[in-house]
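Undergrad: Give the three-dimensional model of this entry:
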Amino acid sequence: MLSKKRSKLFYLFVFPWIFGFLFLTAGPMLYSLYLSFTNSSGFGTPDWVGLDNYSRMFNQDPLFWKSLGNTFFYTALSVPLSLVTGYLLAVLLNTKVKFMGVFRTIFYLPSIVPTVATSLLWMLIFQPNFGIANAILDFFGLPTSLWLLSEQMVKPTLVIMSLWGIGGGMVIYLAGLQEVPKSLYEAADMDGASTWRKFFNITVPMTSPVIFFQLIMGLIGALQVFTQAYVVSSGSGGPNYQSLFFVFYLYQQGFRYFNQGYGSAMAWILFFLVLILTGFIFNSVGKKVYYESGD
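TA: Coordinates of the predicted model:
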């Protein structure tokens, strides 16, 4: 009798998640899969077109490849930089000095500011005529740049902007760093190990699960970059489509040009790209992650 009551209680508590997953996640995903084989515009009854959307994507749409290349370029730069800077910042903020809590708060706060607001702020910083970035370069006698208005610099500039939010990852790294057993450092000190040797032989291996988690999440997030590029280019993807990322182009197709069938096909291509890249990382980098035994 007691087990039946517990079972009912279990299903009662798990029901909101099941409902949300079926009707807010799995259902829309399956419907978008159906739409990817149609010419849906979001209005009226869509017509079945089979693989036409996918054929057009790979063979007739140069902006598809352009957006994909832009996204991979951004990901290849932003993910490693975010990992390294976030981790080193966490190591720095893991030391015991006065007012450390204040410093941690200061570095974390930018990560909770809305992306649109931070994008507008960075647009002012990188404004070619009166922005702070060019003012600093000019002060030191260095050549200035058009930044977000330059075809060559817009993607690197967006990468720099992405580093503004490393405080969120820093908190996760801090949690991992504080779980490293102090006895390991004490043993290393007795053996005369240097600071660098302790860092690479103790700190990094012991926090490798956290680094690996941040790598996976950073990769997925970078492949879905949208808001910053949309704001700084005023929804155009310029200059000359250099800031037209994959999800940005997907949004344009689905909600600006009302090609929701084509946009759904792009969404599924992105899904499989994320799946393949994540699987590759698990099978390569994942094997080098150190998991401490519970014994």
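Undergrad: From now on I want contacts and neighbour counts done on CA atoms only, so please keep to that.
TA: Will do.
Undergrad: Relative to residue 233, how far out is residue 72?
TA: Distance of residue 72 to residue 233, given as C-alpha to C-alpha, to the nearest Å: 19 Å.
Undergrad: between those two, which one's more packed in?
TA: residue 233 (19 against 16; other C-alpha atoms under 10 Å).
Undergrad: so that one makes contact with residue 227?
TA: No. Applying C-alpha atoms under 8 Å as the test, residue 233 and residue 227 come out as separate, 10.1 Å apart.
Undergrad: Common neighbours of the two, please.
TA: By C-alpha atoms under 8 Å, 6 or more residues apart in numbering, residue 233 and residue 227 have no common neighbours.
Undergrad: now the helices for the stretch 101-250 of the chain?
TA: Using DSSP state H, counting those that start in this stretch, the helices of the stretch 101-250 of the chain run over 115-125, 132-139, 154-162, 167-177, 182-190, 195-198, 204-206, 208-223, 227-232, 246-251.
Undergrad: Please provide the structure for the following sequence as well, for comparison with the first:
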Amino acid sequence: MAIAQADTMTQTEKRKGSMAVLQDFRLWWLVIPAFLVFLVFFVIPTASLFGLAFNKSVAGVIALNSHITFDNFVRIFTRASYYESILRSIWISAIVGAACLFFGYPLAYVIAKTVKPSRATLLMILVLSSMQLDMVIRMYGLMVLLGDNGLINGFLLRVGAITTPLPLMYNVFGVIVGLVQITLPFMVLSLIGIIKAIHPSLEEAARSLGASRWHAFVTIVLPLSMPGILAGTLLVFALSISSYVVPALMGGWKVMVLPIHIYQQIAEVGRWQFGAAIAVVLFVTSIAAVAVYHQAAVRTSGGRT
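TA: This next block holds a predicted model:
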């Protein structure tokens, strides 16, 4: 009797295991369409472009060949205009990330801590409304505000505060302002969920033990919101370092960053190989930022990956 029950239980477990494997296999079928789209429209074009980076730079030639050369990369790191653009792209993106964190964290904190649903919804609509306009339209709006004959300079000239227009555009300052305006909502959205997930009882416990509101924020809320800070900063950095429209419009082609060089080499000169090499450098820089983010996330989580 016991042997028969054991055999029955074994068969039941095998049947359950087979059904679980079949169910997992069916779930994998749901991933295939997304995987094919990712493979066809991202992996293959990106790999082809990166392959061009190791071919000799010839104007108007796009076809891959088997001759591998590193001349394009040597040219990038031996000419000041190119490696200075790498450094310029990095520090501009870092400043934009810091500025978005400075302006975005208080707003995200207010939205996350707002108890009244209608008020929180209104604040979220204000954050999301800026993302509904096209980037070019938003940049032209900033040009109306920051131009030599714009609203700011016009007002300051009218009241006699300045005698010549302030250089608010076609420089690094204008590019930073434009990038902050574009990427700030992404920082806010990255922070809201993390801050909202922090239980209020933690702050209340710190306050009950004598901590001030500021001390409770610095020691409780800020460390626990670090995952959102890191994720938002990484997202802003990636969007900023790869932006072409903002440096072109707000920098007036005077602030040379990596995306500007890529456009010039491919669209204007037709040297796809050299433009692809610059794209590889941009990609490696972004991957390095992801690696730094991963290390920072591991440290803030106590070594847990």
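Undergrad: could you give me the residues in the first structure that stretch 271-278 of the second structure aligns onto?
TA: Mapped onto the first structure using TM-score structural alignment, stretch 271-278 of the second structure covers residues 259-266.
Undergrad: chain center to that stretch: distance?
TA: In terms of C-alpha atoms, centre = their mean, to the nearest Å, the centre of stretch 259-266 of the first structure is found 22 Å from the chain centre.
Undergrad: Over to residue 60 of the second structure. Which of the three states is it?
TA: coil (DSSP: H, G, I helix; E, B strand; the rest coil).
Undergrad: What is the neighbour count of it?
TA: Counted by other C-alpha under 10 Å, the residues lying close to residue 60 of the second structure total 12.
Undergrad: Quick check: buried residues in the longest helix seen in the second structure?
TA: Taking DSSP state H as the criterion, the second structure has its longest helix at helix 2-38. Within helix 2-38 of the second structure, no residue counts as buried by 16 or more other C-alpha atoms under 10 Å.
Undergrad: Identify the residues contacting the next helix or strand after that helix?
TA: Counting by DSSP states H and E, the element after helix 2-38 of the second structure in chain order, helix or strand, is helix 44-52. Taking contacts as C-alpha under 8 Å, 6+ apart, the residues outside helix 44-52 of the second structure that touch it are 62-64, 272-273, 276-277, 279-280.
Undergrad: one more time with 7 Å
TA: The contact list for helix 44-52 of the second structure, computed with C-alpha atoms under 7 Å, 6 or more residues apart in numbering, reads 64, 273, 276, 280.
Undergrad: Just give me the residue right at the centre of the first structure.
TA: residue 221 (2.1 Å; C-alpha atoms, centre = their mean).
Undergrad: That one -> the second structure?
TA: With TM-score structural alignment as the criterion, residue 221 of the first structure pairs with residue 239.
Undergrad: now that match, nearest residue through space, not along the chain?
TA: Excluding the flanking residues, the one nearest residue 239 of the second structure by C-alpha to C-alpha, 6 or more residues apart in numbering is residue 183, at 7.2 Å.
Undergrad: What's the local residue count around that neighbour?
TA: Neighbours of residue 183 of the second structure under the rule other C-alpha under 10 Å: 23.
Undergrad: try the one 3 residues further on
TA: A count of nearby residues for residue 186 of the second structure, using other C-alpha under 10 Å, gives 20.
Undergrad: what about the aligned partner of it in the first structure, distance to residue 107 of the first structure?
TA: Superposed on the first structure with TM-score structural alignment, residue 186 of the second structure falls opposite residue 168. From residue 168 of the first structure across to residue 107 of the first structure, the span is 9 Å (C-alpha to C-alpha).
Undergrad: Among the contacts of helix 44-52 of the second structure, which one lies nearest to residue 20 of the second structure?
TA: Among the contacts of helix 44-52 of the second structure, residue 280 lies closest to residue 20 of the second structure (C-alpha to C-alpha), at 42.7 Å.
Undergrad: Tell me which helix or strand that closest one sits in.
TA: For residue 280 of the second structure, the host element (DSSP H and E) is helix 272-300.
Undergrad: So for stretch 261-271 of the first structure, what gets flagged as buried?
TA: 261-268, 270.
Undergrad: Next, format the residues you listed as CSV and append distance to residue 131 of the first structure.
TA: Formatted as CSV, these follow (distance: C-alpha to C-alpha, whole Å):
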residue, distance to residue 131 of the first structure
261, 41
262, 39
263, 36
264, 39
265, 40
266, 36
267, 36
268, 40
270, 35
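Undergrad: Identify, from those, the entry nearest to residue 93 of the first structure.
TA: Residue 93 of the first structure lies nearest to residue 270 out of these, by C-alpha to C-alpha, at 36.1 Å.
Undergrad: Residue 34 of the first structure and residue 268 of the first structure, how far apart?
TA: Applying C-alpha to C-alpha to residue 34 of the first structure and residue 268 of the first structure gives a distance of 11 Å.
Undergrad: next one: residue 226 of the first structure
TA: Counting by C-alpha to C-alpha, the separation of residue 226 of the first structure from residue 268 of the first structure is 17 Å.
Undergrad: And the contacts of the match of stretch 271-278 of the second structure?
TA: 32-33, 35-42, 53-54, 250, 253-254.
Undergrad: which pair in these spans the largest distance?
TA: Largest separation among the contacts of stretch 259-266 of the first structure by C-alpha to C-alpha: 42 and 54, giving 18.4 Å.
Undergrad: Apart from its chain neighbours, what residue comes closest to the counterpart of residue 125 of the first structure in the second structure?
TA: Here residue 125 of the first structure is matched to residue 145 in the second structure, going by TM-score structural alignment. Nearest residue to residue 145 of the second structure, sequence neighbours excluded (C-alpha to C-alpha, 6+ apart): residue 151, at 5.0 Å.
Undergrad: Having no further points to raise, I will conclude here.
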